[in-house]
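# the following block contains a protein sequence and its predicted model.
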Amino acid sequence: MLRVHFTSGDLARTRIADGPDPLWESVLSLHRMQERRPDSVPADWRKHVAQQAAEPLRLLIPLVPARGYCPDFLTPAGAAEGFEAGLDALLSTPRSQLRSEIGRLGANGPLDPWTRSVGEGAAPALSRLGTALRDYQRIALGATWHRLRARIEADRAQLARTQWYRGTEAMLRTFGHGIRWRPPVLECEYPVDRDLQLEGRGLLVIPSYFCRRTPVALADTSLPPTLVYPATTTHSTGPTASLADNADTAHLARLLGHTRTAVLQSVGGDCTTSELARRAGVSLSSASEHASVLRGAGLISSSRRRNAVHHAITAVGLALLDGRHHGPVAA
């Protein structure tokens, strides 16, 4: 059981992430790759990753064992700003933290030379780690990130709306998946028994596609408190990566342009213009301009709520992203 202890200040500082975290999804998908249950992940996705990402898997799986401790440095807070920002933060981890966390990983069993070199902070090892993570993310998640994000967006948006209109305590009561709010403690089913004292720091709640059964928290309680939870979604139709997906994305980029395609992929189920700019990595004015064009083409819808404009992808927009729309698209 994981017990997260709140104060009144923590309730005010608790927030919902505006989408899945790319490094958490990478790490959790590596867990799923090691499971033998046939329904763990879609079979075609598993086959694609196993065939195309053999070298990244060889390097990453020793750092991300199927059970037990997983180093916190693999999921830095900087990934909230995108994969590359998170990777920069990961590769800048202090050597003392690398040494400590890889040493703790060694309690699970003997470490291979590669893993020990990462713990020593050796530049060649960190360079290889960065390459492996970038290649794995591209192969396993890159072509299907917009689908993964869209499938958890309704769950994330519901939590955010509940918090906005009814408060954080009401939001904490809406969780499923063995998460119970018993004021002032959030109780979560967990592999080990531990307590997390927020002490005024608040809690970042991150929805996840690849998180299954129980939520996940950072092991080091001195790091920013984070809870990754299994978003309600239909895993039987989960993300599948294939060469056709990559081709569809390339065709869409030729139609709309790379930036506008990225903006469309970033909309998800609901987001404000500022959230859209952050997700797509563009300026606020650029996000607003691209949203206007996409809205005119019928690919997204927009509505004003209080002081913000919210955008949502339409059925036509989602079909276009999924490569199933073959009719004309308005300019």
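Nice, thanks for sending it over. Residues are numbered from 1 along each chain as shown.
# rest of the way, CA atoms for contacts and neighbours
Fine.
# residues near Gly202, how many?
When neighbours are defined as other C-alpha atoms under 10 Å, Gly202 has 22 of them.
# you'd agree it is in a helix?
No. Applying DSSP: H, G, I helix; E, B strand; the rest coil, one finds Gly202 to be coil, outside a helix.
# list the contacts of it.
Going by C-alpha atoms under 8 Å, 6 or more residues apart in numbering, Gly202 touches Phe6, Gly9, Asp10, Leu11, Ala12, Arg13, Thr14, Arg15, Pro225.
# columns distance to Gln158, neighbour count and secondary structure on top of the residues you listed, output as a markdown table?
Shown next, in a markdown table, are these (distance: C-alpha to C-alpha, whole Å; neighbours: other C-alpha atoms under 10 Å; DSSP: H, G, I helix; E, B strand; the rest coil):
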| residue | distance to Gln158 | neighbour count | secondary structure |
| --- | --- | --- | --- |
| Phe6 | 22 | 22 | coil |
| Gly9 | 23 | 13 | helix |
| Asp10 | 20 | 19 | helix |
| Leu11 | 18 | 19 | helix |
| Ala12 | 18 | 16 | helix |
| Arg13 | 18 | 14 | helix |
| Thr14 | 15 | 22 | coil |
| Arg15 | 13 | 18 | strand |
| Pro225 | 22 | 22 | coil |
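# comparison target, given below:
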Amino acid sequence: MIRYRLGPGASGVRWAMSPVHEVVSLARVLTQPGRHAGFGPWLRRRRERWAGLDLSALTVFMADGAYRPDFLDPPPASDEPSFEDGLAAVLAAPVEQVRAELVDATRRCSPAVRARLLGDPEGARSAAADAVRRLWEAAVEPEWVSMRRALRAELVDRALQVGREGLGAVLPRLHGSLTFAEGTVAVRSAVDVEVAGRGGLVLVPSLFITNRVQCATSDHWSPAVFYPASGRYLWSPPPAPRSLDRLVGASRARILASLATPLQTTAVAGLLGVAASTASEHLAVLRDAGLVDSTRAGRTVTHELTDAGRALLAAAGGAGTA
């Protein structure tokens, strides 16, 4: 069990996104695409982007079941850091941390590769960072606007949920291994680690994690838990039940299906391929019908299904109970 001791309430928890984490996690997916069927259509349509890229300095750490060193994936220092911020943190990882983590990360490597990496931890760190940049520029940066939109919607929605229901109710919905009680976030794990989270815990949604969580417990970083983001509909948009098409129209049926995950207006517009103003009109009709609820935080409006909307979607055969 991994335990992050935070103290009472959720004041020690913050939510953030990480562009570097998305790139590193994508690299893992690319090494084992058959195990991540949900990404299949997206990967097939874009495989030319990374064809020919030398990612070996990064994927050398992606063997099935192997420890992925923490220095590759530092927890974000702010809520929405840039890719350059994250890569700078990778390159700033202390050499003693890199060397210590390489000892565990290279146990399944060949003796020659292990000796090379352990003999030059600074070079291993630099080469891995170069590979991260190449994959970012080829595959993630061209779509970062939509990815960031999905992650931002996740951050807003989860913060609202915690405010309404408390951290203890929300954490198990992020992943079944997570619980919160008596000021401690616990992660079911084969390892036994206790972290004094005096600086707080960072919760980071990930678009490229499937059915697991990733925990950062290093003394060099803020404690963090990376978990599967609900915005993974980007890879396979949820289908709208045909019966809803006849009832509310095709566009509004697609909105109802998509709002099984709360979304901001721009994300709804992106899914429909329409202007934000058109999406707003559809959302207003659904809101007036009592099927959608909208919450404003500054200039951002997040939309989610009401109980009536979920019941309608579930009755029509959709994912309203997700």
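Yep, that arrived. In this text, all values refer to a predicted model and were calculated from it rather than measured experimentally.
# TM-score for these two?
The TM-score (TM-score structural alignment, normalised by the length of structure 2) is 0.64; 254 aligned residues with a C-alpha RMSD of 3.7 Å.
# just the element for the nearest residue to Ala53 of structure 1 once chain neighbours are set aside, please.
Counting by C-alpha to C-alpha, 6 or more residues apart in numbering, Ala53 of structure 1 lies nearest to Tyr136, which is 6.1 Å off, once chain neighbours are set aside. Using DSSP states H and E, Tyr136 of structure 1 sits within helix 123-140.
# can you list contacts of that helix?
Residues contacting helix 123-140 of structure 1 (C-alpha under 8 Å, 6+ apart): 22, 26, 45, 48-49, 52-53, 55-57, 59-60, 87, 91, 114, 117-118, 241.
# how about it: buried residues?
Burial within helix 123-140 of structure 1, assessed by neighbour count using 16 or more other C-alpha atoms under 10 Å, is assigned to Ala125, Leu126, Leu129, Gly130, Ala132, Leu133, Arg134, Asp135, Tyr136, Gln137, Ile139, Ala140.
# ok, so of these, who is nearest Thr214 of structure 1?
Ala140 (22.3 Å; C-alpha to C-alpha).
# any idea how far Val267 of structure 1 is from that closest one?
To Val267 of structure 1, Ala140 of structure 1 is 21 Å away according to C-alpha to C-alpha, to the nearest Å.
# then Gly317 of structure 1?
In terms of C-alpha to C-alpha, Gly317 of structure 1 sits 10 Å off from Val267 of structure 1.
# from what I can see Glu169 of structure 1 touches Leu11, true?
Yes. Using C-alpha atoms under 8 Å, Glu169 of structure 1 is in contact with Leu11, at 7.2 Å.
# can you pick out the residue with more neighbours from Gly317 and Val267 of structure 1?
Val267 (28 against 23).
# now do the contacts for that one.
Val267 of structure 1 sits in contact with Leu276, His311, Ala312, Ile313, where contact means C-alpha under 8 Å, 6+ apart.
# doesn't Val263 make contact with the first one?
If I follow you right, that is Leu276 of structure 1. Yes. Look at Leu276 of structure 1 against Val263 with C-alpha under 8 Å: they come within range, at 7.0 Å.
# between the two, what contacts are shared?
With C-alpha under 8 Å, 6+ apart as the test, Leu276 of structure 1 and Val263 both reach Ala287.
# so for the two, which sits in the more crowded spot?
Leu276 (27 against 23).
# the more buried one and Arg37 of structure 1, how far apart?
Counting by C-alpha to C-alpha, the gap from Leu276 of structure 1 to Arg37 of structure 1 is 36 Å.
# which residues touch the residue nearest to the spatial centre of structure 2?
Geometric centre of structure 2, nearest residue: Ser206, 1.1 Å, by C-alpha atoms, centre = their mean. Neighbour list for Ser206 of structure 2: Met17, His21, Glu22, Leu151, Phe226, Tyr227, Pro228, Ala229 [criterion: C-alpha under 8 Å, 6+ apart].
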